[in-house]
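[1] Sequence plus predicted model, see below.
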Amino acid sequence: MTDTRLMEGKVAVVTGAGNGIGRAIAVMMAAHGAKVIINDIGVSLTGEGGSASPAEETRDAIRAAGGEAAISTDSVADPESAKKIVQCALDNFGRIDAVVNNAGILRDSIFHKMTADDWKSVVDVHLNGSFYVASAAAQHFRQQESGAFVFMVSASGLIGAFGQANYAAAKLGMTALSKSIAIDMKRYNVRSNCISPVAWSRMVSSIPTDTPEQKARVEKMMQITPEKNAPLAVYLASDRAAHVSGQVFGVRKNEIYLYNQFDLARVVADVDGWTPNSIADVAMPGLAAGFREPVTAAGVFPWEPI
């Protein structure tokens, strides 16, 4: 196997790069030759406060290892601010080649207790923020006829999760956004893929530990470091992944998954058309074999991570 620097000469923007998975991706991209824009506004897990310190710490780590990086403390959740993130890459390094949409916050709550603010704040950062940054970068990708997007999504959206309706909806929206970009921008050699990561970071540190089962789950997750997700992100942003677009991957420790995407499971038809009663008597029994009971990610991955 080759051991070359996959992002030599590239310029990458990584949002939410002040901590956790975003920091791990930014550091590894720099180690592979990329000049990196570290975007982070330094807020708490729920979106309060603000500080440049997390971004500065990531930048310092990259520079200490001999890499090049600059910071942006602009918010992804505002379209004009998001344009400044992309402009930061142009101002500092003259171009932009890759965007990793990773920034996020959590406002977990069981659905019937979730407020409108809980919903809007999470959707604004994850889904709207990803669109704003991707849209700003897309204008340059189109002109240069190259570019790569990596969207950090979640099993909460792909599979299901308890108490995360806002987060799950936003993450599944990001998955659809990525696929749409892959379709729309293929003609310009622009690629877009998703990674559903598993790692112990701020974004999962709020998982409850009220029961022995929850405690055991958290203890296992704490063994999976954010760095495990970085190699796939580097690969997908590099030219070696020129043939990969519109896909949804997952990473859990040393495992890499390829997720199925929505397709037809079963079909029934009646040449005379359906009535509510014939649907109940014929259509639903015929379709029921294709039903899937809603589950959480814990029910889909019953084995220990490798």
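    All right, it came through fine.

[2] From here on, just use CA atoms for contacts and neighbour counts.
    Fine.

[3] any idea what the nearest residue to residue 197 once chain neighbours are set aside is structurally, helix, strand or coil?
    Nearest in space to residue 197, with sequence neighbours left out and distances taken as CA to CA, 6 or more residues apart in numbering, is residue 251 at 5.0 Å. For residue 251, the assignment made with DSSP: H, G, I helix; E, B strand; the rest coil gives strand.

[4] for residue 44, same thing?
    When classified by three-state DSSP, residue 44 comes out as coil.

[5] If you tally nearby residues, what's the number for it?
    When neighbours are defined as other CA atoms under 10 Å, residue 44 has 13 of them.

[6] Against residue 73, how distant is the closest residue to it other than its chain neighbours?
    Nearest residue to residue 44, sequence neighbours excluded (CA to CA, 6+ apart): residue 50, at 7.5 Å. Distance of residue 50 to residue 73, given as CA to CA, to the nearest Å: 9 Å.

[7] With residue 48 instead?
    Residue 48 is 14 Å from residue 73, by CA to CA.

[8] Would you mind telling me which of these two has more residues around it?
    Neighbours per residue (other CA under 10 Å) separate residue 48 from residue 73, with residue 73 holding more: 23 against 10.

[9] That one touches residue 56, doesn't it?
    No: using CA atoms under 8 Å, residue 73 is not in contact with residue 56; the gap is 9.8 Å.

[10] which residues sit in contact with residue 269?
    residue 283 (CA atoms under 8 Å, 6 or more residues apart in numbering).

[11] Regarding it, which helix or strand does it belong to?
    Residue 269 belongs to no helix or strand when assigned by DSSP states H and E.

[12] Can you get me a residue count around residue 52?
    Using other CA under 10 Å, the number of residues around residue 52 comes to 16.

[13] which residues touch it?
    By CA under 8 Å, 6+ apart, residue 52 lies in contact with 40-42, 73.

[14] ok, now with 7 Å
    41-42, 73 (CA atoms under 7 Å, 6 or more residues apart in numbering).

[15] related to what we said a few turns ago, hey, what's in contact with both of residue 50 and residue 73?
    In terms of CA under 7 Å, 6+ apart, residue 50 and residue 73 are both contacted by the residues residue 41.

[16] In this protein, what residue spans correspond to helices?
    Using DSSP state H, the helices of the chain run over 20-31, 53-64, 79-93, 116-123, 129-144, 155-158, 165-184, 212-221, 230-237, 276-278, 284-287, 297-300.

[17] Use this one as the comparison:
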Amino acid sequence: MAGIVDGRVVVITGAARGLGRAHALEFAAEGARVLVNDLGVERDGSGGASEPAREVVAEIRSGGGEAEANAADVADWDQAGAMIAQAVETWGRLDTLVCNAGFLRDRMLATMNEQEWDAIVRVHLKGHFAPARHAIAHWRDRSKAGEDVRGRLINTSSGAGLMGSIGQGNYAAAKAGVAALTIQQAAEWGRYGVRANAIAPDARTRMTAGIMYEEQAPQGWDDKDPANASPLVVWLGSDACDVTGRVFEIAGGALNVCDGWQHGHVVDVGRKYSAAEIAEAVHTSITASPSPAPVYGAG
């Protein structure tokens, strides 16, 4: 029986461990050809090794699937372009791009240094834009040539980016940017046959194990298993996906769409405000509008 993504060509960044590895195995199990990208860095972005990506490729091949390894730095413009080109040269086209790569350098904003800020914004935000920019060039060219393009882009945001997270200001800002980027991509790229969505997963990975969650999985049902998020990602990356411009939270077996900024209650005096009137208008609008979700870790 053919899988839901049978024959589709899929690039997954950060696919050697955690969520990315789970996505790669799920896509392969559903019939996709998978380019497994991973720079092989540690949790904080240090180091680098190609072995982890090759291990996932070997696992997919041992199960009868098709896969190739890639060790590009996804936030490097030229390397990101070469990664997309590798998939096209290997299998003739690209159908789905899953942007997942990233690492953490957590610190309170009052003590965070410039390098800690720049490194996280680079890998998460530019590391989403650069591969997608090269992917859309491929899809746009095919669309303009008259092809029926069904490109799929899945970005990885986070609850930290949607709600904020104490001690993760750099990560939260970058992941908020990813959520906004997804909306922008969906609005601009639909004309080329591309649907863009994002996930905000809750899972035990190298970035969360021993910090947010226990290192070891429990016996029986594990609601923090990274593989729980992968069926959603595979569906979003398939022809069957009929939504675009949305962000989905997924935690264990619980899934929900998550709306971003919305217009609150408007207080209109029909003229320029005086400074003395502002406080009343502000509090009237706040009172009449939905309350924001709390920041993760806030007391």
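    Yes, it's here. None of the values given here were measured: they were computed from a predicted structure.

[18] returning to that earlier point: can you lay out the contacts of residue 52 of structure 1 as a markdown table showing distance to residue 83 of structure 1?
    As requested, these are exported to a markdown table (distance: CA to CA, whole Å):
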| residue | distance to residue 83 of structure 1 |
| --- | --- |
| 41 | 15 |
| 42 | 19 |
| 73 | 12 |
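
[19] Comparing the helices of structure 1, which comes out most buried?
    Mean neighbour count (mean count of other CA atoms under 10 Å) peaks for helix 20-31 among the helices of structure 1, with a mean of 26.

[20] Which part of structure 2 matches it?
    The counterpart of helix 20-31 of structure 1 in structure 2, using TM-score structural alignment, spans residues 18-29.

[21] just stretch 118-127 of structure 1 next, same as before
    Counting by TM-score structural alignment, stretch 118-127 of structure 1 corresponds to residues 116-125.

[22] neighbouring contacts of the matching stretch?
    With CA under 7 Å, 6+ apart, stretch 116-125 of structure 2 has contacts from 75, 102, 104-105, 170-171, 174-175, 177-178.

[23] for those residues, which one is nearest residue 15 of structure 2?
    The closest of the contacts of stretch 116-125 of structure 2 to residue 15 of structure 2 turns out to be residue 102 (CA to CA; 10.4 Å).

[24] The closest one corresponds to which position in structure 1?
    Under the alignment defined by TM-score structural alignment, residue 102 of structure 2 corresponds to residue 104 in structure 1.

[25] Look up how far residue 154 of structure 1 lies from that match.
    For residue 104 of structure 1, the distance to residue 154 of structure 1 (CA to CA) stands at 11 Å.

[26] and if you look at residue 214 of structure 1?
    Distance from residue 214 of structure 1 to residue 154 of structure 1, by CA to CA: 19 Å.

[27] quick one: what's aligned to residue 200 of structure 2 in structure 1?
    Residue 200 of structure 2 maps onto residue 196 in structure 1, by TM-score structural alignment.

[28] Can you verify my assumption that that match contacts residue 250?
    Yes: with contacts counted by CA atoms under 7 Å, residue 196 of structure 1 reaches residue 250, the gap being 4.4 Å.

[29] Who has more neighbours out of these two?
    Shown here are residue 196 of structure 1 and residue 250; by other CA under 10 Å, residue 196 has more neighbours (24 against 21).

[30] May I have the residues that are in contact with that one?
    Applying CA under 7 Å, 6+ apart to residue 196 of structure 1 gives the contacts 152-155, 249-251.

[31] closest to residue 277 of structure 1 among these?
    The nearest member of the contacts of residue 196 of structure 1 to residue 277 of structure 1, counting by CA to CA, is residue 155 at 36.4 Å.

[32] which residues of structure 1 does stretch 170-186 of structure 2 align to?
    Going by TM-score structural alignment, stretch 170-186 of structure 2 sits over residues 166-182 in structure 1.

[33] Mean per-residue distance, that stretch versus structure 2.
    When structure 2 is superposed, stretch 166-182 of structure 1 averages 0.6 Å from its matched positions, counting by mean CA distance after the TM-score superposition for structure 1.

[34] For the match of residue 102 of structure 2, give its distance to residue 64 of structure 1.
    Remark: distance between residue 104 of structure 1 and residue 64 of structure 1 (CA to CA) = 27 Å.

[35] And for residue 271 of structure 1?
    Taken as CA to CA, the span from residue 271 of structure 1 to residue 64 of structure 1 is 70 Å.

[36] What of residue 117 of structure 1?
    Counting by CA to CA, the gap between residue 117 of structure 1 and residue 64 of structure 1 amounts to 40 Å.

[37] gap between the alignment partner in structure 1 of residue 85 of structure 2 and residue 265 of structure 1?
    In structure 1, the residue paired with residue 85 of structure 2 is residue 87, using TM-score structural alignment. Using CA to CA, residue 87 of structure 1 is found at 44 Å from residue 265 of structure 1.

[38] cool, residue 11 of structure 1 as well?
    Distance of residue 11 of structure 1 to residue 265 of structure 1, given as CA to CA: 41 Å.

[39] Ok, residue 205 of structure 1 next?
    For residue 205 of structure 1, the distance to residue 265 of structure 1 equals 36 Å [CA to CA].

[40] Look at these two and report which has more neighbours.
    More crowded of residue 205 of structure 1 and residue 265, by other CA under 10 Å: residue 205, with 13 against 9.

[41] Provide a list of residues in contact with the alignment partner in structure 2 of the more buried one.
    In structure 2, residue 205 of structure 1 lines up with residue 209, judged by TM-score structural alignment. Residues near residue 209 of structure 2 by CA under 7 Å, 6+ apart: residue 215.

[42] The nearest residue in space to residue 298 of structure 2 that is not next to it in sequence: neighbour count?
    Counting by CA to CA, 6+ apart, residue 298 of structure 2 lies nearest to residue 166, which is 6.3 Å off, once chain neighbours are set aside. By other CA under 10 Å, the residues close to residue 166 of structure 2 number 16.
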